[in-house]
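> have a look at this prediction, sequence included:
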Amino acid sequence: MTRIDCSTSEATPQTPSALAVSATKQQMQNGAEGMSVPDAVRALAFLYPARSTFELCGIGPRIKKHRLWDNDFAGGKKPIVAGWFSDQEKAAMLAAILDAEARPEGIYVTLNPTSPALLGRADHRLKAGVNRTQDSEMVALCNLLLDADPVRPAGISATEAERTKAREMSRAIYAFLRGLGWPDPLCADSGNGDHLVYKISLANTSENVALIKGILRALAARFDTCH
């Protein structure tokens, strides 16, 4: 069974967005091929207007103390290191070093640009245990994430057959939306499923968040196979 994830946190969805496009989630977790910095820069450029601010974070780094976060201890049940960037190339290069040297479980970016004031927390660097971006700190809603994901118990990776089903759903959604005149999305392999990221341009208001929820629910009603 495959579904569209209808979670609508516009700031920090529980799925990698830009960087998973440049190096799939599986590659980023096991370091098999490493991260392509040019591809990551292109993905970030798709997600964010030039010079806009966004959060980059690593969850569960295997190296708890590292020079990238001033050798502070990244502790807790689920250690997190995060920082805010407006230079997309610097963010991509730092993410590649983070991936290669600290080996986090995942590297994530906010789906939408954040308030530039958040640079005051960690300006073009990483910090251990820093407060994450909140939805209210998004300056706009620029991206709509569609996450085709196999239904499975938490902590269990999807089988190849399940990933194939997710890919088929993603292609069906793409064809349907293209037929309605939607633009081409950024496409990503999330490791367990498929992502489609569509460009939008909305103010960060409760009304527009409700609109996004409605779109996700309508697509889920049409394409989910787990009813």
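Arrived safely, thanks for sending. Computed from a prediction, not measured in an experiment: that's the story for all the values here.
> from here on, contacts and neighbour counts on C-alpha atoms
Fine.
> roughly how far does residue 221 sit from residue 173?
According to Cα to Cα, to the nearest Å, residue 221 and residue 173 sit 12 Å apart.
> neighbour-wise, which of these two wins?
Shown here are residue 221 and residue 173; by other Cα atoms under 10 Å, residue 173 has more neighbours (19 against 14).
> quick check: that one vs residue 55, distance?
Distance, residue 173 to residue 55, by Cα to Cα: 28 Å.
> how about the contacts made by residue 55?
For residue 55, the contacting residues are 82, 83, 84, 85, 109, 110, 113, 114, 133, by Cα atoms under 8 Å, 6 or more residues apart in numbering.
> buried among these? Make that a PyMOL selection.
Provided next is the PyMOL selection string for whichever of those are buried by 16 or more other Cα atoms under 10 Å:
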select buried, resi 82+83+84+85+109+110+113+114+133
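> relative to residue 122, which of the contacts of residue 55 is nearest.
Proximity of those to residue 122 (Cα to Cα) peaks at residue 83, which lies at 4.9 Å.
> quick one: secondary structure of that closest one?
At residue 83 the chain is in strand, as set by DSSP: H, G, I helix; E, B strand; the rest coil.
> hang on, isn't it packed against residue 128?
No: using Cα atoms under 8 Å, residue 83 is not in contact with residue 128; the gap is 9.0 Å.
> would you list every one of the strands in this protein?
Remark: strands assigned in the chain by DSSP state E are 2-4, 54-59, 80-85, 106-109, 127-128, 141-150, 186-189, 194-202.
> and here's the other structure:
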Amino acid sequence: MAAPIRTSDLIDEKKMISNIRRSWGLFYRNGSVVEIRIFLREAVRSNLWTGYGTTLSGYFDDVNAVTNLVVAIEKSVGPQATYITLNPVDKRLASRSYNRFTAAKRGEGASDKDVSRRAWLMIDFDPIRPEGIAATEAEVQESLERAELVHGELTVRGWPEPVFCFSGNGYHLDYCLDAGNTDLMRDLLRETLLGLQLQFSDKAKKTDLGSTIAEGQIGVKIDAGVFNAARIT
């Protein structure tokens, strides 16, 4: 298994450039168009994007444009988060903001119907904790161990090797697909994730703060809600 792609590598510019190029090469075919969304800490104006707002959106098919702009924005304003669609979108969407970023309003991003094909299945291992709380090192380690367990089980069942990724609060396994974006495929992926969740997730209880687990224990759940085609990560 290749070394995990770690979003924490984005802290260092050289690692950031390497991480972006490596990720692009692993996840996207030549000619694929994907949407990238950047969430700013506050609305500001800049010559790095068009418009004014806290959410930036762009449609890219050029890794050089992605690298140059994402690195420049990271250095300039230190955004809150950067996300990308795992699956490629309809190339016509590029006319909205082609290889550049534009301030976008809520709901203006790519939707499930805009995805051209199902390229990936993401199995996300999320440490169980109150909402808005970063995972501890121990929780991240538990997420890693659960991901490795599921990876081993699926390998025995004949699944191919996944891309192994670290998100900052946990790990996810991304399995390559080559399928249509159909209702049947959506339902199949949802049922697959629900089955894995049932088999490999720890039980949590609901509180006013969200899902949690008994004090002194560490739990991990598989997120069964990431089956939608336009999922960003």
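Alright, I've got the coordinates. The model shown is predicted, which means the values in this text are computed figures rather than measured ones.
> what range in structure 1 matches stretch 126-133 of structure 2?
Mapped onto structure 1 using TM-score structural alignment, stretch 126-133 of structure 2 spans residues 149-156.
> hmm, who's touching the matching stretch?
Contacts for stretch 149-156 of structure 1 (Cα under 8 Å, 6+ apart): 1-5, 158, 162-163, 165-166, 192-194, 226.
> which among those count as buried?
For the contacts of stretch 149-156 of structure 1, buried by 16+ other Cα under 10 Å: 2, 3, 4, 5, 158, 162, 163, 165, 166, 192, 193, 194.
> any chance of a markdown table for those residues, columns distance to residue 59 of structure 1?
Output for these, formatted as a markdown table (distance: Cα to Cα, whole Å):
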| residue | distance to residue 59 of structure 1 |
| --- | --- |
| 2 | 26 |
| 3 | 25 |
| 4 | 24 |
| 5 | 21 |
| 158 | 20 |
| 162 | 25 |
| 163 | 23 |
| 165 | 28 |
| 166 | 25 |
| 192 | 17 |
| 193 | 19 |
| 194 | 20 |
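> distance to residue 28 of structure 1 added to the strands of structure 1, as TSV?
Output for the strands of structure 1, formatted as TSV (distance: least, Cα to Cα, whole Å):
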stretch	distance to residue 28 of structure 1
strand 2-4	23
strand 54-59	11
strand 80-85	16
strand 106-109	7
strand 127-128	20
strand 141-150	18
strand 186-189	12
strand 194-202	16
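> which position in structure 1 pairs with residue 190 of structure 2?
In structure 1, residue 190 of structure 2 lines up with residue 213, judged by TM-score structural alignment.
> burial check on its match, number of neighbours?
Number of residues near residue 213 of structure 1 (other Cα under 10 Å) recorded here: 16.
> hang on, isn't residue 57 of structure 1 packed against residue 85?
No: counting by Cα under 8 Å, residue 57 of structure 1 does not reach residue 85; the two are 10.7 Å apart.
> which parts of the longest helix seen in structure 1 are buried?
Secondary structure of structure 1 per DSSP state H: the longest helix is helix 160-179. Buried residues in helix 160-179 of structure 1, defined by neighbour count with 16+ other Cα under 10 Å: 162, 163, 164, 165, 166, 167, 168, 169, 170, 173, 174.
> same check, this time on stretch 80-97 of structure 2
Neighbour-count burial for stretch 80-97 of structure 2, counted by 16+ other Cα under 10 Å, picks out 82, 84, 85, 86, 87, 88, 89, 90, 91, 93, 94, 97.
> I'd like the residues you listed as a markdown table, with distance to residue 71 of structure 2 appended.
Output for the buried residues of stretch 80-97 of structure 2, formatted as a markdown table (distance: Cα to Cα, whole Å):
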| residue | distance to residue 71 of structure 2 |
| --- | --- |
| 82 | 11 |
| 84 | 15 |
| 85 | 18 |
| 86 | 20 |
| 87 | 22 |
| 88 | 22 |
| 89 | 23 |
| 90 | 25 |
| 91 | 24 |
| 93 | 23 |
| 94 | 21 |
| 97 | 18 |
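> helices of structure 2, start to end?
Going by DSSP H, structure 2 shows helices at 13-27, 63-77, 137-156, 183-200.
> tell me what angle the last one forms with helix 137-156.
It stands for helix 183-200 of structure 2. 120 degrees (axes from the mean of the first three to the mean of the last three Cα atoms, to 10 degrees).
> helix 183-200 of structure 2 vs structure 1, average distance?
Following the fit onto structure 1, the mean deviation recorded for helix 183-200 of structure 2 is 0.7 Å by mean Cα distance after the TM-score superposition for structure 1.
> that helix vs strand 118-127, what angle?
Comparing the axes of helix 183-200 of structure 2 and strand 118-127 via the same axes, to 10 degrees yields an angle of 30 degrees.
> and if you look at the third one?
Orientation check (the same axes, to 10 degrees): helix 137-156 of structure 2 against strand 118-127 gives 140 degrees.
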